[in-house]
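S.K.: Okay, predicted coordinates and the sequence, questions at the end:
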Amino acid sequence: MKETCGIVLVGMAGYGEKYLNTLDGQKRFSWINGIVDIHPERSAYLDKIRSHNIPIYDSLESFYEVDTADLAIISTPIHLHAQQAITAMENGSHVLCEKPMTGSLEEAEHMRQVRDRTGRFVAIGFNWSFSDSVHEWKQDIQQGLFGAPIRGRTIVLWPRDEAYYNRSNWAGKCYGPNGEPIFDSIANNATSHFFHHLLYALGDTVEHSAKLHSLTTELYRANPIETFDTCAIRAKTDQDIELMFLASHAVNRKHGPQFEMVFERATIYYNAGGNMKAVWLDGTEKSYGDPESEHMHKLDVCIQAILQGDSDIRCGIEAAYSHLLGIKSMHEAVPDIPFFPPDRVKRDSETMVTYVPGLAETLMECYQEHTLPGESNCSWAYTGQTTDVPDEDYPY
């Protein structure tokens, strides 16, 4: 059994700082063989990196010219994920790639082929899918403790300010400067964990998510972006299980994530700050803890897999495919995403949040009633289009 795991971190600012903070807290800074970042001065950890004499490179290729790593952590913009993950695997590293996996099916398939050829693992950083609480719950689902699944729903209302959309030149964009697929949106970034979670929990194995059969899609935007900041989705799996996902950044109050999964004999509940628990029809309860408290457990899972010589990862490429296909289907269903009516959009001069008054309440009501805005009396809403997800899009 190995005693240390050499790490190269690609992207040390932004979310990369969470990895640095975790490694620092675990006294594993000495495991970092190198950092890759073209703007290291943007990271609050720059001085500490320098004090530990950790070299900083401007490309992953230049790192591998002089060093190796057991694990490459990819914490960079979406359109860089695929090529950097492939470069890492080609140079002998296992990969922990931040969510989403990539921006296109073609890139995902290329990653899968390289993974299979090199024998490296690729973990996709959907936080909850690596948590012990979700892992235990998924095992109980597979063992039939709750009976057959019937339906699930999730709502996430997270305000995002002007700075969030100005944080990079790819925020809210469909494509990068060279045509690279990005599709950065509320469903493909900040709240992607929770859309993916509905699918992952119902996967047949630890390494798979439920397959999508169809989606009914409503997308909206209040902010001046190319994609969407608000979505209302009703998905059907290939087992005819209904899943609803409601999310918005264009709100002036925070709520969630909150989710509920109904089975034949029990219902699973979660609301932010509490524990995920199952409640059976006879009143029996079981608590699984709070998956949000295991935010960085994905790093521990990957490190332990390398130390123990295990290539089985809870959430890899196959598990992330359904989320990727869901995003693809959303944009195909609504290629021209409508803005909310201008007279309904406000901007808070203190918080710098652009929001739609009453939107949070409307989405909460939709969550309670199992409806989409276009199925209610919302004057700004349209009736969502239902599109099929071809089974051949799943390559496994």
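M.R.: Arrived safely, thanks for sending.
S.K.: switch to C-alpha atoms for all contacts and neighbour counts from now on
M.R.: Fine.
S.K.: what ranges do the strands span in the stretch 251-396 of the chain?
M.R.: 255-263, 266-271, 277-280, 285-287, 346-347, 354-355, 385-388 (DSSP state E, counting those that start in this stretch).
S.K.: this is the comparison structure:
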Amino acid sequence: MLKIAIIGVSGYGKIIYDLCKNSEKTKDVKVTAAVIRTPSKCPDVYEEIIESGGQVFSDAESMFSSMKGQLDLVCIPTGIETHASLSIAAMEAGAHVMVEKPAAGTVEEVDTMMEASKRTGKIVAVGFQDIYRNDIQEIKKKLLTKEWGEVKSVSVLGSWPRPKMYYRRNNWAGRLKSGDSMIFDSPANNALAHYMNLGLYLVGENFKSSASIATIDAESFRAYQIETFDTLICRAKTNSGIQFHYTVTHASAENFEPIVSIKTDKYKIVLACDSNKVYDLENNLITELEHNDTWTGRNNIIPAVVDKINGHNSFICDLSIARSHTLFINRLHSQNSSREFSPELVYETVIENNEHLVVKGLLPALKEASSKGALFSEIGYKFN
């Protein structure tokens, strides 16, 4: 039986805890330990772990010291700034790792994690949930065999409005750093990071790799008073010559569920929240593909990691895949400075009882830019 530990069981950590508990029904695993700093905030989980014979610790260091060599898998759904240090500590304590996305704040940290994985022989899986979906993996295989032709471009477009309270929920939201650690919190490295990673993965040169970026042109903006950006439009090119266009925002009044569009020399493959479809270049529907939702991918993470630990040929999002996303983020910030939207464009509104800052005409402009593979400055959108 594989023994699982979780560092943090509130917030998103509770979702990971539930996924682990669900895996107890289908896999030979058991949650035997957890780090819970404040048991009064999650009394039900605390009591459940204790009643099942597990142990609860107030910090990760105590758990690793007490249970060194006794844990098989440690799940780390914690802040970005802790991903590298906790993952390495878990491996050195004898455990494999499932760490939440992104893998870390900097590519140097990811490289250090990869070195620790090689040194200890331990697996590190990253929680980019969408590429654990069976439909995504099948699409990747078809792209590699060129069943739909030669891939020319991939684009991502999404708008997830976020209220003022989103940037007040902790002390690192929208910041470049947390303490001394770089985190680059933004739509591209947090809420909508899954779709950047997904686009990069789908056009990677083999099944277990993501594309590497050769060049980036970007324009990033903020309506909120934050250090990073709430709106990003960028055009990049992979080392193999594929154009990558990524357009996301938290500052629109309208919700637009992310769409990933892949164009080949013959077809367009459109991956939406509720369907996967293939069109010809005249936008005529050719076929509808199998579709799994995000929850399916999320539910697949722990079983896939467990199977991998047990020696099966199970696919996981490993550090080499996640590294491409982190490298993109790091280069984006090193080459681009964010600007503020003109105050004349920004207004306050209430969406679902929450106060938002939104930008006039933003989503139509993003859609136009995405359809043309362009930047704001190239379509005439006046952002300031």
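M.R.: Cool, the structure landed. Every value quoted in this text rests on a predicted model; they were computed, and no experiment measured them.
S.K.: So after superposing, what's the score?
M.R.: Put the two chains on top of each other and the TM-score (TM-score structural alignment, normalised by the length of structure 2) is 0.91; 374 aligned residues with a CA RMSD of 2.1 Å.
S.K.: related to what we said a few turns ago, for Ala171 of structure 1, find the nearest of the strands of the stretch 251-396 of structure 1.
M.R.: For these, the distance to Ala171 of structure 1 is smallest for strand 354-355, at 15.5 Å, taking CA to CA.
S.K.: ok, back up a step: highest mean neighbour count out of the strands of the stretch 251-396 of structure 1?
M.R.: Compared across the strands of the stretch 251-396 of structure 1, strand 354-355 shows the largest average neighbour count, a mean of 24 (mean count of other CA atoms under 10 Å).
S.K.: hang on, the earlier thing: next, format the strands of the stretch 251-396 of structure 1 as TSV and append distance to Glu90 of structure 1.
M.R.: Shown next, in TSV, are these (distance: least, CA to CA, whole Å):
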stretch	distance to Glu90 of structure 1
strand 255-263	37
strand 266-271	40
strand 277-280	42
strand 285-287	42
strand 346-347	47
strand 354-355	44
strand 385-388	35
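S.K.: What is the neighbour count of the corresponding residue of structure 2 for Gly144 of structure 1?
M.R.: Aligned by TM-score structural alignment, Gly144 of structure 1 pairs with Lys146 of structure 2. Per other CA atoms under 10 Å, the neighbour tally for Lys146 of structure 2 reads 12.
S.K.: show me the contacts for the counterpart of Lys173 of structure 1 in structure 2.
M.R.: Aligning on TM-score structural alignment places Lys173 of structure 1 opposite Arg175 in structure 2. By CA atoms under 8 Å, 6 or more residues apart in numbering, the contact set of Arg175 of structure 2 is Ile183, Phe184, Asp185, Ser186, Ile226, Glu227, Thr228.
S.K.: Doesn't the fifth one belong to a strand?
M.R.: No - the assignment for Ile226 of structure 2 (DSSP: H, G, I helix; E, B strand; the rest coil) gives coil, which keeps it out of a strand.
S.K.: and the contacts of Arg175 of structure 2, which two are the farthest apart?
M.R.: Taking CA to CA, no two of the contacts of Arg175 of structure 2 sit farther apart than Ile183 and Ile226, at 13.4 Å.
S.K.: which one of these two has more residues nearby?
M.R.: It is Ile183, of Ile183 of structure 2 and Ile226, that has more neighbours when counted by other CA under 10 Å, with 26 against 17.
S.K.: returning to what we had before: dump the contacts of Arg175 of structure 2 to CSV, plus distance to Ala251 of structure 2.
M.R.: Conversion of the contacts of Arg175 of structure 2 to CSV gives the following (distance: CA to CA, whole Å):
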residue, distance to Ala251 of structure 2
Ile183, 20
Phe184, 18
Asp185, 15
Ser186, 12
Ile226, 12
Glu227, 15
Thr228, 13
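S.K.: what's the closest of these to Glu254 of structure 2?
M.R.: Using CA to CA, Ser186 is the member of the contacts of Arg175 of structure 2 that lies nearest Glu254 of structure 2, at 18.4 Å.
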